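give the three-dimensional model of this entry:
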Amino acid sequence: MGIPVDEAALLALFFEAFFYGIFLTLYLVTLFILLKKTGIQRQLLLPVASLLLCIATAHLIVDFVRALEAFIFKVDTSADIYYSNLASPLLVASTALSNIQTILADGVVVWRCYVLNNRSPFISIPGCIVLLVNVATGYYVSWSLAHSQSILMSNGVYECIVIFDTLTLLLCVASTFLNAWRIYRTRRFMPEGLGAFLPVFVVIIESGALYATNIFMLLITFFIQSNALYIMLDIVAPIVGITFCLIILQVHFNVGGNSPN
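Down below sits the predicted model:
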């Protein structure tokens, strides 16, 4: 038996708050590290990390307000009907924030892969194309929901959501593989033995696995039309921030050998 939509929404809010707490803690550690840096590491990474935190905070506030409206203020409407209304302005805002957060994360993924692979255009060009496609599809999804007057998904929105999440997953997996391969190539002839392979697994676990797993589960719940989709969707914002902070910590502690400037 599937989980009811109102219970799924409450669970989504709980897990979002939980992961937001982790993100906030990692952000404070990252902030402490970046304030000691100079150059691009401070000028670029610090504003991006702060922007990710602001978006995740706004997303959490929007979802909290939605929960208040569904269970307290909208007494004449059941929570199931409230959360099923895809044309709700707050849902549109929540979706737009998730899309912006995901696109920012994809940009960071492309940048990190680009730097680690000697600033190769063969890395940056396909990555930028994927980013542009995701910007277009994410905008279309938000625009369609904002102009929808029903609880039904508009034409083309389903396909755009699939394209958006699939490209994000492929980008994450591909960049993680390329980073791991790059590190393996630079470490395989070093005298550390098996210890030379440790950074590969660190990159996979820290920079890719958490984010990729979240997007993969989001796609699965979307395909099977499970209400667990609400959980996977709402935790995207803090998960993105967590992944970004882990990448910065990886660079700071020189995991993988090359630290971008």
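
alpha carbons only for contacts and neighbour counts from here, please
Will do.

can you tell me the closest non-neighbouring residue to Met153?
In this structure, Met153 finds its nearest non-sequential neighbour in Leu86, 7.1 Å apart by CA to CA, 6 or more residues apart in numbering.

contacts only, for the one you found.
For Leu86, the contact set (CA atoms under 8 Å, 6 or more residues apart in numbering) comprises Val92, Leu145, Ser148, Ser150, Ile151, Leu152, Met153.

the fourth one contacts Tyr82, correct?
No - Ser150 sits out of contact with Tyr82 when judged by CA atoms under 8 Å, with a separation of 11.7 Å.

ok, these two, which is more surrounded?
Tyr82 (20 against 13; other CA atoms under 10 Å).

spatially nearest residue to the more buried one (excluding sequence neighbours)?
Nearest to Tyr82 is Ala70, by CA to CA, 6+ apart, at 6.0 Å.

quick one more, to check against the first:
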Amino acid sequence: MAVTDITLDRAYLAAIWLETLFYGMNIVLFSSCLYVLIARRRTPRVNRYLVGIAVLMFCFSTCHVFLGFYRLIMGFIVLRNQPGGPAAFFSDVSIPANVAKVGLHTVNSIVGDSVVVWRCFLVWGRSWKMCLIPMLLVCASAICGFGQTVYFARGQKYHSAFAPALVRWNGSLFSLSLATNMVVTILVALRAWHMLRLSGGAAGFRYFKILIIIIESGMIYSVALICEVTLYFLGLNSFYIVYDPIGQLTGIVPTMIIILAGLELTSNDVQSRFSRTQQLSLSAPRFRPGNTTTTDGSTAADDARSIPLDTMQFASVDSTFSKRKSAPGLAVDKFDDPELGETKTVLITPLDERTAE
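Just a heads-up that it's a prediction; the model follows:
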């Protein structure tokens, strides 16, 4: 069955509309990220590295959407009467604005993938072994991305991104980026699920755990890359509808990860808080209204449910009358009871008080 496709100019128009929508989300997330890292930080100093990464990705995303609008105006307004119309304009991949856009997309993808790999590094207890393959994939993606940019700049004779000479570079870049995110997604998701599973929790917390795993592992970005790679190798213009918004997702997903880290809501933070709570509950004595705490940490009510009545120990009479020793007009005396073989304590009322009665 033949796959129905749309024209290039319509695909680009839909792509820029979606990218603008995602850019609005990016603005909100970027503002929230700065607020969390600066105004609401939980450390004495501002984490300059995270702030710098967030600002860098937002600047690249802003330039990307700006170049998209520039191409939109040039294709549909300024050069609309040129031979071939807007479709011919958008098919020319060697236009400087398009080359710059591709370069920015590559850099933003590398930074975003690096943040996801960094998250994987932290989730796995700062283990370089678990992140070795993703790091190599990121380096390979960078090589293919910059090589793609060079070929686009020299591609005056290519009037399509699906030209055979460009498919090698584009296909390699998209495949490596997808492989990077899939590997990291699986590694982070497995580790995060294992750590959050230790926290237990009610049904409401389970949904929160799923949300953390989706964001922390970059699963949203991986799904978008799957759609991008599929549409590209099918040779459909619908590929552009996914390709341009991904330029914003490369900044949105890492920014969400940074916000989670700043709010201490990552899987590491949840699990560590749960561990501290368990340690405190085990080490601290438990006090309940109306109950006494035994030496092993259990309450008297707990013991009453588990220990037979004939083996329970009761407080001696001495402890009952010890509080009344200092009461005025009262005296305490002790004597041995030969029948019971124990010492008994009695309360003696002074003679003058008995006389008064």
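
re the thing from before, the residue nearest to Met153 of the first structure maps to what in the second structure?
When the second structure is aligned by TM-score structural alignment, Leu86 of the first structure is paired with Val93.

let me know the secondary structure of that match.
Of the three states, Val93 of the second structure takes coil according to DSSP: H, G, I helix; E, B strand; the rest coil.

for it, give its distance to Ala192 of the second structure.
Distance, Val93 of the second structure to Ala192 of the second structure, using CA to CA, to the nearest Å: 41 Å.

if we can go back for a sec, buried ones from the contacts of Leu86 of the first structure, can you make that a ChimeraX selection?
The ChimeraX selection below is limited to those of the contacts of Leu86 of the first structure classed as buried (16 or more other CA atoms under 10 Å):
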select :92,145,148,153
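
was I right about Ser207 of the first structure contacting Ile247?
Yes - when contacts are counted by CA under 8 Å, Ser207 of the first structure is listed as touching Ile247 (5.8 Å).

between those two, which is the more surrounded one?
When neighbours are counted by other CA under 10 Å, Ser207 of the first structure and Ile247 differ, and Ser207 comes out ahead with 26 against 20.

may I ask which helix or strand encompasses whatever residue of the second structure lines up with Leu51 of the first structure?
Mapped onto the second structure by TM-score structural alignment, Leu51 of the first structure lines up with Leu56. Leu56 of the second structure is located in helix 48-73, with elements delineated by DSSP states H and E.

give me the mean distance between that helix and the first structure.
When the first structure is overlaid, helix 48-73 of the second structure sits 0.8 Å from its aligned residues on average, using mean CA distance after the TM-score superposition for the first structure.

spit out the contact partners of the aligned residue in the second structure for Ala146 of the first structure.
Matched by TM-score structural alignment, Ala146 of the first structure corresponds to Ala153 in the second structure. By CA under 8 Å, 6+ apart, the contact set of Ala153 of the second structure is Val93, Ser94, Ile95, Pro96, Val99.

and the furthest pair within those?
Greatest spatial distance among these (CA to CA): Val93 and Pro96, at 8.5 Å.

what range in the second structure does stretch 14-28 of the first structure sit on?
With TM-score structural alignment as the criterion, stretch 14-28 of the first structure aligns to 17-31.

can you mark which positions in the matching stretch are buried?
Trp17, Leu18, Glu19, Thr20, Phe22, Tyr23, Asn26, Leu29, Phe30.

on average, how far is the helix or strand encompassing Val150 of the second structure from the matching bit in the first structure?
Under the criterion of DSSP H and E, Val150 of the second structure resides in helix 128-153. Mean deviation of helix 128-153 of the second structure relative to the first structure after superposition (mean CA distance after the TM-score superposition for the first structure): 1.1 Å.

enumerate the positions of that helix that are buried.
Those would be 130-131, 134-135, 137-138, 140-142, 144-149, 151-153, for helix 128-153 of the second structure by 16+ other CA under 10 Å.

what about stretch 162-172 of the first structure, how far off from the second structure?
If you overlay the two and look at stretch 162-172 of the first structure, the average distance to its match in the second structure is 1.8 Å (mean CA distance after the TM-score superposition for the first structure).

quick one: Leu45 of the first structure from Asp165 of the first structure, how far?
From Leu45 of the first structure to Asp165 of the first structure the distance is 24 Å (CA to CA).

for the residue of the first structure most remote from its centre, which three-state class applies?
For the first structure, the largest distance from the centre (CA atoms, centre = their mean) belongs to Pro191, which lies 36.8 Å off. Under three-state DSSP, Pro191 of the first structure falls in the coil class.

do you know how far it is from Phe197 of the first structure?
11 Å.

just to revisit the earlier point, now the match of stretch 14-28 of the first structure: how far from the chain's centre is it?
A distance of 19 Å separates the centroid of the chain from that of stretch 17-31 of the second structure, by CA atoms, centre = their mean, to the nearest Å.

that one against the first structure, how far on average?
On superposition with the first structure, the mean distance recorded for stretch 17-31 of the second structure (mean CA distance after the TM-score superposition for the first structure) is 0.5 Å.

list the contacts of that stretch.
54-55, 58, 61-62, 65, 241, 244-249, 251-252, 255-256.

do stretch 120-129 of the first structure as well
Here stretch 120-129 of the first structure has contacts from Val110, Trp111, Cys113, Tyr114, Asn117, Leu171, using CA under 8 Å, 6+ apart.

let me know the closest of those to Ala8 of the first structure.
Leu171 (28.2 Å).

show me what that closest one aligns to in the second structure.
By TM-score structural alignment, Leu171 of the first structure lines up with Thr180.

which strands and helices lie in contact with the strand or helix carrying that match?
Here Thr180 of the second structure sits within helix 164-197, counting by DSSP H and E. Contact partners of helix 164-197 of the second structure among helices and strands, from 3 or more CA pairs under 8 Å, 6 or more residues apart in numbering; DSSP states H and E: helix 96-123, helix 128-153, helix 203-216, helix 219-233, helix 267-283.

so the third one versus helix 267-283, what angle?
Our comparison of helix 203-216 of the second structure with helix 267-283, counting by axes from the mean of the first three to the mean of the last three CA atoms, to 10 degrees, yields an angle of 140 degrees.

elements contacting helix 203-216 of the second structure?
Other helices and strands packing on helix 203-216 of the second structure, by 3+ CA pairs under 8 Å, 6+ apart, are helix 164-197, helix 239-262, helix 267-283.

if you set the cut-off to 10 Å instead, what comes out?
Helices and strands touching helix 203-216 of the second structure, by 3 or more CA pairs under 10 Å, 6 or more residues apart in numbering; DSSP states H and E, are helix 96-123, helix 164-197, helix 219-233, helix 239-262, helix 267-283.

most tightly surrounded among the ones you listed?
Mean neighbour counts were compared across those using mean count of other CA atoms under 10 Å; the top stretch is helix 239-262, at a mean of 24.
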